[in-house]
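> Provided below are the primary sequence and the corresponding predicted coordinates.
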Amino acid sequence: MTQAAAKLLSIPFVQTLHARAQELFPGIAVSVIVAASAKFLSEHYDTPAMLLALLLGIAVSFLGEEGKTVPGVAFSARSLLRLGVALLGVRVSMMVLAGLGLPLIALTIGGVVATIGFGLLVARFFGHQWRFALLTAGSVAICGASAAMAIGAILPRDGRSEERLIFTVMGVTVLSTIAMIAYPILSNYLEFNHIQAGVFLGGTIHDVAQVVGAGFSISEETGDTATLVKLIRVSMLAPVVLVASLLIRAYVSEKSDGKQPPLLPGFVIAFIVLAGLNSFGVIPEALANTLSDASRWLLLIAIAAVGMKSNLKQVLSVGAAAIALIVIETLFIAGFILTGISLLT
């Protein structure tokens, strides 16, 4: 060690930072390894990377339960997750989205709001409370696994928070994969034109990657339209989390022990700032693409870490009623968008 390095490490703040880095490194490293393995398998076996990262994480869940990797796994599942969601903002450009026209934008936003409202309304009939309803309906309505993790980050935590999040991520990813295959077939059966098919695919399929895959399997025009519609749903992440945070804050302040969540989480503020900067062309395209790729990797690492923190038996114990709820929410948004397309086009 050089004299300059030794002098630097003698500073208390640097010592604390160095010790924290040493503590977190093993867990972050294994999370990165699991995520990279999932990405490799995804590219070679045409399977969603998010789902593979989750399943591989669950397979090595002992790494999140004991040993030197525990702190880093927890950090990846929480802090890297929030950073990844924040960087999602660079995918949003209001100027580009405005090109779709007001009716289709209103239909897409209406689908998001209606699906969340529907989920909150019917959850009680499936034996679930508002937390699980908001988590599942929000992930179905907005952007799948990414939305599930963002909403899960603001929900008051209890003993079943992790298993509900794991179940939701797994459920929306599987359903999104099924939709990626089935919905283009349905679009052809209904004789949709390229714009109608793009609106249907972008307005109903949960995850961005599956939307892109389904859209471009029909045509380039359908793929472009589907991607734009999907980005409208992604842009709804910030307002939904903001409104949910305000309502949860009011609920917790009245009904709990007075321990309030933040008014607006920092990662949501960062999402809004990045979306605004990108909308006005402040962020260069090359940088925006780099940050978007970083977001995908951070979310993949985070979901691998969430898997390592989970217990598969507990996740599966969520039950058939939970499966029915997330399926009916998926069918609801599909029916809503189909109805809108028939009325507007």
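It's in.

> contacts and neighbour counts: CA atoms only from here.
Fine.

> mind listing the helices for the stretch 201-345 of the chain?
Shown for the stretch 201-345 of the chain, the helices assigned by DSSP state H, counting those that start in this stretch span residues 208-218, 220-235, 237-255, 266-279, 285-308, 312-316, 320-344.

> Reformat these as TSV; add mean neighbour count.
Formatted as TSV, these follow (neighbours: other Cα atoms under 10 Å):
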stretch	mean neighbour count
helix 208-218	22
helix 220-235	24
helix 237-255	17
helix 266-279	20
helix 285-308	23
helix 312-316	15
helix 320-344	18
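
> what's the closest of those helices to residue 114?
Taking Cα to Cα, helix 320-344 is the member of the helices of the stretch 201-345 of the chain nearest to residue 114, at 7.9 Å.

> ok, and here's another one to check against it:
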Amino acid sequence: MSTKQLQKPLFDFSSIQLILPGFILCCVIAAAASFVSNQYGGPKFLYALLIGISFHFLVDNPKCVKGIEICAKKLVRVGVALLGVRIAISDISDLGLLGVVALAGGVVLTISFSMLLSRILKLPYMLGLLAGGATGICGISAAMAVSSTLPQNEDNEKYTLLTAIGVAAFSTAAMVLYPLIVGTFNLSVSEAGLFLGGSIHDVAQVVGAGYIISPEVGDAATLAKMFRVAMLMPVIMFLVVALRSEREKFDGKEGKRQPLIPFFLVMFAVFIIINQFGFIPEAAVTQISQLSSWCLVISIAALGVKTSFEKLIGLGWKPIALLFSNTIFIALYMLTMVYLSRVINA
């Protein structure tokens, strides 16, 4: 054995030292955002974004940059994969055929509407996909998942952050306003659950809006929302295949084929199947769901650190108009489906 081999350390700590400062920074921001959310209410994702933006001056710090990059691009995939434990295929039967068709149609039509409107407004297709996916599926989690299928460049990060901020703001507003709509139109428990779960973007806001009305509406809204979360799988699968060549081109890996199905998406499906057969104890499901949430909050904090308000302001009013229009579109669509179900069941 050579002297060099004898002197070689068992563990190379240099790579850990490069990652650790930025990783700790993002974790601290995520912890602060969660604390503020728990103490004073409001979406922790939005807090993580805003606090992260205030630390933008560290994005070029050589001690932090590696850890921030890993949190922003890698950790999000772990969080999305772990989302699978929250979904059980057997729950779909409780929604009924019309509920399933209405919710699945809402996802497809909202993304299509967003893509069409982004073209009319002359916005990039990436923003149309991100805004449509976030509004149609499950808010910031969906925005992060869709972002992982797009070419990984500076524009993608900028649009992802803008989508996350906008969808968090509109989702919070919907949590407060939509229960008033339920009362105004005198919706039943099942109708209110379908409307709230099918139109509000983020899971936390759906739960909040539902339980403001009653525990029964809260349960119904959560079930409808989890079906929309389950729609994340086929949508991401489609985008992975459709954008594969363009992603390779932007990533500078033309000629080197990327896997048809990313590993994080495979794990997402595996967790759904395992949960369907009840192999994961309820306590473990809760813990894994919390871990998934932490991964996503840390990732969104890292994305906040990487982006400045100046860049967001430079995008103008059109992205906000896009997100607002998507929010109105899916709300009107779900109200239409609710009244259609009332006519059919009459």
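Right, received. Where do you want to start? The shown structure was predicted, so the numbers you read here are calculated from the model rather than taken from an experiment.

> where's the corresponding residue of structure 2 for residue 125 of structure 1 relative to residue 164 of structure 2, distance?
Alignment note: residue 125 of structure 1 maps to residue 120 in structure 2; criterion TM-score structural alignment. Noted for residue 120 of structure 2: a distance of 22 Å to residue 164 of structure 2, by Cα to Cα, to the nearest Å.

> When the two are compared, which one has more neighbours?
Shown here are residue 120 of structure 2 and residue 164; by other Cα atoms under 10 Å, residue 164 has more neighbours (26 against 9).

> quick one: contacts for the equivalent of that one over in structure 1?
Residue 164 of structure 2 maps onto residue 169 in structure 1 when the alignment is built from TM-score structural alignment. Residue 169 of structure 1 makes contact with 51, 144, 145, 148, 149, according to Cα atoms under 8 Å, 6 or more residues apart in numbering.

> rerun at 7 Å
The neighbourhood of residue 169 of structure 1, defined by Cα atoms under 7 Å, 6 or more residues apart in numbering, consists of 145, 148.

> Over in structure 1, tell me which residue corresponds to residue 194 of structure 2.
Residue 194 of structure 2 maps onto residue 199 in structure 1, with residues paired by TM-score structural alignment.

> out of everything not next to it in sequence, what's closest to that match?
residue 226 (5.6 Å; Cα to Cα, 6 or more residues apart in numbering).

> For residue 47 of structure 1, see how far away the one you found is.
Residue 226 of structure 1 sits 20 Å away from residue 47 of structure 1, going by Cα to Cα.

> got it, and residue 332 of structure 1?
Counting by Cα to Cα - residue 332 of structure 1 and residue 47 of structure 1 are separated by 25 Å.

> one step back: who wins for proximity to residue 70 of structure 1 among the helices of the stretch 201-345 of structure 1?
Among the helices of the stretch 201-345 of structure 1, helix 285-308 comes nearest to residue 70 of structure 1, with 9.2 Å by Cα to Cα.

> so the closest one matches what in structure 2?
Aligning helix 285-308 of structure 1 against structure 2 (TM-score structural alignment) gives residues 282-305.

> How about stretch 68-82 of structure 1?
So stretch 68-82 of structure 1 sits over residues 63-77 in structure 2, by TM-score structural alignment.

> Quick one: end-to-end distance for the matching stretch.
23 Å.

> Show me what counts as buried in that stretch.
Within stretch 63-77 of structure 2, the residues scored as buried using 16 or more other Cα atoms under 10 Å are 63-73, 75-77.

> same check, this time on stretch 110-127 of structure 1
For stretch 110-127 of structure 1, a neighbour-count test (16+ other Cα under 10 Å) marks 110, 111, 112, 113, 114, 115, 116, 118, 119, 120, 122, 123 as buried.

> Stretch 15-31 of structure 1 now?
Under 16+ other Cα under 10 Å, the buried positions of stretch 15-31 of structure 1 are 23, 24, 25, 26, 27, 28, 29, 30, 31.

> Mean deviation, the match of helix 285-308 of structure 1 versus structure 1?
Overlaying structure 1 shows stretch 282-305 of structure 2 at a mean distance of 0.8 Å from the equivalent residues (mean Cα distance after the TM-score superposition for structure 1).

> What is the equivalent residue in structure 1 for residue 185 of structure 2?
Checking TM-score structural alignment: residue 185 of structure 2 goes with residue 190.
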